[in-house]
Structure formats: C-alpha cells, structure tokens
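Colleague: no sequence for this one, just the structure:
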C-alpha cells in the first residue's frame, strides 16, 4: 500500500495500491507500525520524525540543506539517495527495496 501526498490531476498510470491525499499527518503516518519506508526530500522536520520512529528513508534532495541532510542519513545507514534529475522508476524501486529489505 502506498500513501502519496499529491495535489493535482490523478496520474493515468496510478496503481491500484496507491492512494492520493491532499494532506497527510506525516508524524502520525511515520509512527504507524505498518510504515516501512519514507520517500522524502530531506527536510529537517521529516528527517527528525523518521529518525524518531525508526523509519528508513529514500532521499530525493532538491536544494538548501536537503543534500547535506540526506548525506548524513546515508552515512548513518538510515537512508538511500536517488538523484532527482537522473532517477528512473527502476532506481526508485531499487532504493525502496533496499531500505525495506536490507537491515542497517
């Protein structure tokens, strides 16, 4: 099951396992026992919430402090990074499988 905070037109190729929400209470979601991974841009609040709840991250940093935040999480074994400008769906899937299946 995938929960995605997304505003806009529903993508045509959206899978049956994905639900779109205008807003999601992120801290509550990260604290849910079934949460397996967090795809994040690497902002400070989201990083701290994921650390607190022990949820591994797939980081897609965009600007400002985000690349450094994700670099720190990678160094600690709490995240895998994908490059926003070059990633493919296979890259994202590989990163998700890594954080869900490979203990660190």
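Modeller: Thanks, I have the structure now. Predicted model only: the values in this text are computed from it and were never measured.
Colleague: Only C-alpha atoms from now on, for both contacts and neighbour counts.
Modeller: Noted.
Colleague: ok, and for the longest helix along the chain, which residues are buried?
Modeller: Longest helix in the chain, counting residues (DSSP state H): helix 89-101. Within helix 89-101, the residues that count as buried by 16 or more other Cα atoms under 10 Å are 92, 95, 96, 98, 99, 100.
Colleague: Could you pull out the helices in the protein for me?
Modeller: Under DSSP H, the chain gives helices at 26-31, 44-53, 66-75, 89-101.
Colleague: Serialize those to JSON lines and add fields for distance to residue 5.
Modeller: Output for the helices of the chain, formatted as JSON lines (distance: least, Cα to Cα, whole Å):
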{"stretch": "helix 26-31", "distance to residue 5": "9"}
{"stretch": "helix 44-53", "distance to residue 5": "14"}
{"stretch": "helix 66-75", "distance to residue 5": "19"}
{"stretch": "helix 89-101", "distance to residue 5": "17"}
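Colleague: Included below, for side-by-side comparison, is a second structure:
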C-alpha cells in the first residue's frame, strides 16, 4: 500500500467518523477522500522557516513576571477561560438557537 493509499484511507475514515459513522456512504466517502488526497499532494510544500510558525517561540520568564494574584513568585499565571460565544458552536446545517431577551437593568433607587 502506497503512502497515497494510506492517506486516502485516513481521510475516508475521518469523513466517516465526522458524519456519525453512517452505513451505505462508503463510495461517497472514498471519493471525497481521494479528492482531498489529490489536492493535498498538489498543494505547494512550504519549508518550516518560510511558512512561519503559528505558535510563538517560548521566552524564558523571570520570577517577577510570573507572579499570580496571590503574590507567589515562580507559579504560572492562571489561564483565561474561553469566551462563552466560542463554546456555542452551531454545526453546519443546523439553525442557531434564538437568543433570549435580556432583562432590563433597574435604575438605582434615589
């Protein structure tokens, strides 16, 4: 089995899994996988230096810079929580849920 055949098999399996493992769709999955593998093979190859890394190089952190809210040096900062909007992803083909109307804020009592 050639490298190309392995790549087509990997793509077909990923497609099958992403669609919920349906039965009777093998021919369509294999055709989609074959096209993806061909497109991948035809895509220009970039060297790691030319393409640039999406993750910046790690910089050494001094003890002063790594203080946390409790003031202890040497401990990593707490990671930020992902935005609520990012957690609500609507799959393709489904309608987004309607937003609930917000409640009006009451003015402060005088």
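Modeller: Nice, I can see it. Just so it is clear, the structure is predicted and the values come from calculations on it, not from any experiment.
Colleague: care to give me the TM-score?
Modeller: The TM-score (TM-score structural alignment, normalised by the length of structure 1) is 0.21; 33 aligned residues with a Cα RMSD of 3.2 Å.
Colleague: about what we covered before: what's the longest helix of structure 1 packed up against?
Modeller: Packing partners of helix 89-101 of structure 1 (3 or more Cα pairs under 8 Å, 6 or more residues apart in numbering; DSSP states H and E): strand 57-59, strand 79-81.
Colleague: what helices or strands is the first one leaning on?
Modeller: For strand 57-59 of structure 1, the packing partners by 3+ Cα pairs under 8 Å, 6+ apart come out as strand 38-40, strand 79-81, helix 89-101.
Colleague: Tell me how many other residues crowd the closest residue to residue 7 of structure 2 other than its chain neighbours.
Modeller: Distances taken as Cα to Cα, 6 or more residues apart in numbering put residue 37 closest to residue 7 of structure 2, at 6.4 Å, once the chain neighbours are dropped. Residues lying near residue 37 of structure 2 (other Cα atoms under 10 Å) number 21.
Colleague: Quick one: residues contacting residue 37 of structure 2.
Modeller: Contacts for residue 37 of structure 2 (Cα atoms under 8 Å, 6 or more residues apart in numbering) come out as 4, 7, 8, 11.
Colleague: Let me know the next secondary structure element after whichever strand or helix holds it.
Modeller: Applying DSSP states H and E as the criterion places residue 37 of structure 2 in helix 26-42. Heading C-terminal from helix 26-42 of structure 2, the first helix or strand you meet, by DSSP H and E, is helix 48-51.
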